[in-house]
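S.K.: here is a sequence together with a model predicted from it:
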Amino acid sequence: MPSIIIDNASVRYPVFDTSSRSLKVSLLSRIGVGGKQGPAYVRALSDISLTIGDGERLGLVGRNGAGKSTLLRLIGGLIAPSSGQVKTKGRVIPVIERGIGIHPELTGRQNIELPLRLLGATKAEVLAARDEIPDFTGLGEFIDLPYKTYSEGMKARLVFALCTSIPADVLVLDEWLGAGDIDFTERAQRRLTEFLSRSRTLVLASHSLELIERVSTRVAWIDGGRVRMTGDPAEVCDAYRHHMSAAAPGQVAAAE
């Protein structure tokens, strides 16, 4: 039974109003972006079709700007497709946006309930998170200070804790755990491993091809906003490595 069905989905973003910018209109028209009048658009994803089964763990690879983050946001319900359809089954938790549902003027403690409610948490789950999150994040007295005063690492701690505090049917994960000290990173990895064991379906984009191969049951290579290849993790990752080596010898490919 599929957890996620993506049917011929495309995402495009308006760039600006080109009605009074004739030079840019001309240049964009020559490369097939936008028209002579009105807004210009950039296609982040083009005609994506994927079916992700219940219990499957799909890894995403591709160079920076390939469209992986846009695809994660699409699956996570944070954006809607410009065309096509995306259907998901069950509770979807997107560990993507660091500021989802968070009010910068409120304290870390005060910011626990709204994001969890937006993620579909029950009253009991919110109450449990209020007890557990302050201790896990290790924010100490900062948990009662405004979120806007937090460093990037502190913000990452709070949002990661929020997104992994309630069970998910589908976990959508963009790797950004680098912020923070070694102790927190280790605790976050342990928490993530436990969280994954309780989540039925995973969609993951990571800088580490080794991690992608180890965690995934299938891998999709995203290139230029399209699915270039899907299949066995080792085969797809090897094909991607060879492609990147040929394109830029000596450079290590990085995920988006």
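M.R.: Here it is on my side, so go on.

S.K.: use CA for all of it now, contacts and neighbours both
M.R.: Fine.

S.K.: A40 and M229: what is the separation?
M.R.: According to CA to CA, to the nearest Å, A40 and M229 sit 29 Å apart.

S.K.: which of the two has more neighbours?
M.R.: Using other CA atoms under 10 Å as the criterion, A40 and M229 rank with A40 on top: 22 against 17.

S.K.: where along this structure do the strands fall?
M.R.: Using DSSP state E, the strands of the chain run over residues 2-17, 39-53, 57-61, 83-88, 92-95, 170-174, 201-205, 218-223, 226-231.

S.K.: got the buried residues for stretch 121-132?
M.R.: Neighbour-count burial for stretch 121-132 flags A121, E125, V126, A129, R130 (criterion: 16 or more other CA atoms under 10 Å).

S.K.: out of these, which is nearest to V15?
M.R.: Nearest to V15 among those: A121, at 35.4 Å, using CA to CA.

S.K.: excluding chain neighbours, what is closest to that closest one?
M.R.: Nearest residue to A121 in three dimensions, chain neighbours excluded: I166, at 6.8 Å (CA to CA, 6 or more residues apart in numbering).

S.K.: K123 is in contact with the one you found, correct?
M.R.: No - with contact defined as CA atoms under 8 Å, I166 does not reach K123; the gap is 11.3 Å.

S.K.: included below, for side-by-side comparison, is a second structure:
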Amino acid sequence: MVTALDDVSFEFREGDAVGLIGHNGAGKSTMLRTMAGVYKPTHGAVRRRGRTATVLELGAGIDPELSGYENITRMGVLLGMSIAETKERISEIERFTQLGNFLQLPVRMYSSGMATRLMFAVATSTRPDILLVDEVFGAGDAEFQERAKERMSRLISSVGIFVFASHDHELVRTYCNRFLRLEHGRVIEIDRRDVG
């Protein structure tokens, strides 16, 4: 048995934008999934107050046989939105994805870049109290990455608590005001100057 996280304890408050850094396998993704309630801790507890949204795995919840529009509804519900909330956001998702009539087609007909735009647009259309993000800026072409960064900046400024796991230390310093380094499943709070 492998212990992914060991004796981890911390508290985040309104206004915290927390960067998680560490080498591959350090436990960043596991920690985010545990915070989100995807994984249950074997010891201790996770306490959250407020609506939590995740951008953990672009592609989670997508059904390639459904159309883009059907997947918007499906993924929105999986992210905790009501069907009415999802429908209210469709025109904004259409504008961001720039997929036009492709939204009427099954997602299996999309290129990987088109599917990424759709998934990212839906995942970032929520308005949560707590936002947990795992390394999303490497996907898509350069134009999409710029638009994705702008969209994330707006979303981050609207949430109470933001937690971001990334290998890109420059992005972590840009978006975050607190920093946690994971090393072999343990968490150490560090200063901005110690990030990369």
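M.R.: Sure thing, it's come through. Just so it is clear, the model here is predicted, and its values are computed rather than measured.

S.K.: counterpart of the helix ranked longest in the second structure in the first structure, which residues?
M.R.: Secondary structure of the second structure per DSSP state H: the longest helix is helix 142-158. Under TM-score structural alignment, the match for helix 142-158 of the second structure in the first structure covers residues 182-198.

S.K.: ok, now how distant is E65 of the second structure from N71 of the second structure?
M.R.: Counting by CA to CA, the gap from E65 of the second structure to N71 of the second structure is 9 Å.

S.K.: let me fix that: T52 of the second structure
M.R.: Look at T52 of the second structure and N71 of the second structure: by CA to CA, they are 20 Å apart.

S.K.: just G44 of the second structure next, same as before
M.R.: G44 of the second structure sits 36 Å away from N71 of the second structure, taking CA to CA as the criterion.

S.K.: more neighbours: these two, which one.
M.R.: Ranked by neighbour count (other CA under 10 Å), G44 of the second structure and N71 place N71 first, with 22 against 9.

S.K.: what do we get in the first structure for the more buried one?
M.R.: In the first structure, the residue paired with N71 of the second structure is N111, using TM-score structural alignment.

S.K.: T124 of the second structure now?
M.R.: Per TM-score structural alignment, T124 of the second structure is aligned with T164.

S.K.: ok, now how distant is its match from A128 of the first structure?
M.R.: Going from T164 of the first structure to A128 of the first structure by CA to CA gives 12 Å.

S.K.: please apply the same query to R30 of the first structure.
M.R.: Noted for R30 of the first structure: a distance of 56 Å to A128 of the first structure, by CA to CA.

S.K.: ok, now R187 of the first structure?
M.R.: 19 Å.

S.K.: Y69 of the second structure reaches F102, doesn't it?
M.R.: No - using CA under 8 Å, Y69 of the second structure is not in contact with F102, being 9.3 Å away.

S.K.: those two: which has the busier surroundings?
M.R.: Y69 (19 against 15).

S.K.: now do the same contact list for the residue nearest to that one when sequence neighbours are not counted.
M.R.: Excluding its sequence neighbours, the residue lying closest to Y69 of the second structure (CA to CA, 6+ apart) is L103, at 5.6 Å. In this structure, L103 of the second structure makes contact with S67, G68, Y69, judged by CA atoms under 8 Å, 6 or more residues apart in numbering.

S.K.: check contacts around the residue nearest the centre of the second structure.
M.R.: Nearest residue to the geometric centre of the second structure (CA atoms, centre = their mean): V55, 1.9 Å. Applying CA under 8 Å, 6+ apart to V55 of the second structure gives the contacts F120, A123, T124, L131, L132, V133, D134, V136.

S.K.: okay but the second one is in contact with G76, surely?
M.R.: Spelled out, it's A123 of the second structure. Yes - contact criterion CA under 8 Å: A123 of the second structure and G76 qualify, at 7.5 Å.

S.K.: got a list of what S3 of the first structure touches?
M.R.: For S3 of the first structure, the contacting residues are T51, I52, G53, D54, T88, K89, G90, V170, T201, by CA under 8 Å, 6+ apart.

S.K.: quick one: map it onto the second structure.
M.R.: For S3 of the first structure, no residue is aligned by TM-score structural alignment.

S.K.: from T88 of the first structure, how far out is S3 of the first structure?
M.R.: Look at S3 of the first structure and T88 of the first structure: by CA to CA, they are 6 Å apart.
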